[in-house]
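Visitor: Sequence first, then the predicted structure:
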Amino acid sequence: MNSSATRFRKRIYGLPEQAARVCLVCPDFKYNIREGALVGTGSMQPTPTCCCYRFRLRYRIGENPKVWILDPALRCRHDQSKIPHTYREDEPCVFRPGVDWSDGKTLASTVIPWLAMWLMYYEFWHATGEWLGGGEHPEVPIDSSESDNQSNEPE
């Protein structure tokens, strides 16, 4: 068989491995794996001068991961009506769906650092009024069933 004809299958990281890797970068990450979904909460402080944020992560293989900020609540600047690069007030847009994320990547090396960067730019935005994080934000319809699931914290 010609070696150029050999196909390699993309590795997909299972939910237990994804959770273990997130725990390495966010030691207080608490999670459950139920009904094929990894759901957990943790905290991060993007820089020594930034706030410490509690976040919620939900991931199911074959779907895009979602993150929400639980505490402190994200808020608009006094002079602007919307927080940049968010789907909802508490759901930051940290990557381009279908472009930046695939099941062959780990949450710990992508979504978690992307969230930290987003939070850093969020704080810069509060200080300056200018979003310095770049990126593009797709206009995506909000799935009301997902917001209903938002309060389901890991036990």
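Guide: Now that the structure is in, tell me what you want to look at.

Visitor: Every contact and neighbour count from this point should use C-alpha atoms.
Guide: Noted.

Visitor: got a list of what residue 53 touches?
Guide: The contact partners of residue 53, by Cα atoms under 8 Å, 6 or more residues apart in numbering, come to 43, 44, 45, 69, 70, 71, 72.

Visitor: try this one side by side with the last:
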Amino acid sequence: MVRRSGRAVLTAAQHAFGIRRAVSGSRCRIRRGVLTCIVDLQPTPVSRRYTVRITHRPPLDPVVEVITPVLRLHPGAQGLPHVYTDGRLCLYEPGEWKTDMPVAGSILPWASEWLFHYEIWLVTGAWTGGGDWPSVDQEGLGVAIACSDTGRAGQPAASVTDPPASVA
């Protein structure tokens, strides 16, 4: 563990160890300081299983993408709520995730919670997961929702008119 600006920065190896302990069958590798884990999540016992990829280069923010199944849209929706244009899930507000927080104890539960709310949205069309959204019709939610993206310089967040890229 190293310190950056007074905060502990967990290493890629520490995160990999925690993820492997939290989710049996998860596959993690570290190359050139970048942790990549493939994890199967099932938000509830009656939910589908989702395969997600977590990519993390400490001390930057982790990136979470759903690999399978391909995320579908609610009928009439033009985009997925709380995703960036490149398909990354928007799981937290800027500054909410800290470098001393284990991915297994923060990002994994947040991703599972996102999937839970996605399943509700898929059926009802209403996003129940909360979050700060820019000027968006809260009733229809038929547009891609923009999330702040301060942890990834040079990669803009989704706009309310840009549909997200495929996550397949």
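Guide: Received the coordinates, thanks. What you see is a predicted model, and the numbers here were worked out from it, not measured in a lab.

Visitor: before we move on, back to that, quick one: which of the contacts of residue 53 of the first structure is nearest to residue 91 of the first structure?
Guide: The shortest approach to residue 91 of the first structure among the contacts of residue 53 of the first structure belongs to residue 69, at 6.5 Å (Cα to Cα).

Visitor: so what corresponds to residue 32 of the second structure in the first structure?
Guide: Residue correspondence to the first structure (TM-score structural alignment): residue 32 of the second structure is matched to residue 35.

Visitor: Helices along the second structure, start to end?
Guide: 12-22, 107-124 (DSSP state H).

Visitor: If we go by neighbour counts, what in the first one is buried?
Guide: Translated: helix 12-22 of the second structure. Under the neighbour-count criterion of 16 or more other Cα atoms under 10 Å, helix 12-22 of the second structure has 12, 13, 15, 16, 19, 20 buried.

Visitor: that older thread, in JSON lines, list the helices of the second structure along with distance to residue 46 of the second structure.
Guide: Rendered in JSON lines, the data for these read as follows (distance: least, Cα to Cα, whole Å):
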{"stretch": "helix 12-22", "distance to residue 46 of the second structure": "20"}
{"stretch": "helix 107-124", "distance to residue 46 of the second structure": "11"}
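
Visitor: For residue 15 of the first structure, see how far away the spatially most central residue of the first structure is.
Guide: Central residue of the first structure (Cα atoms, centre = their mean): residue 67, 3.8 Å from the mean position. According to Cα to Cα, to the nearest Å, residue 67 of the first structure stands 16 Å off from residue 15 of the first structure.

Visitor: Thanks a lot, see you next time.
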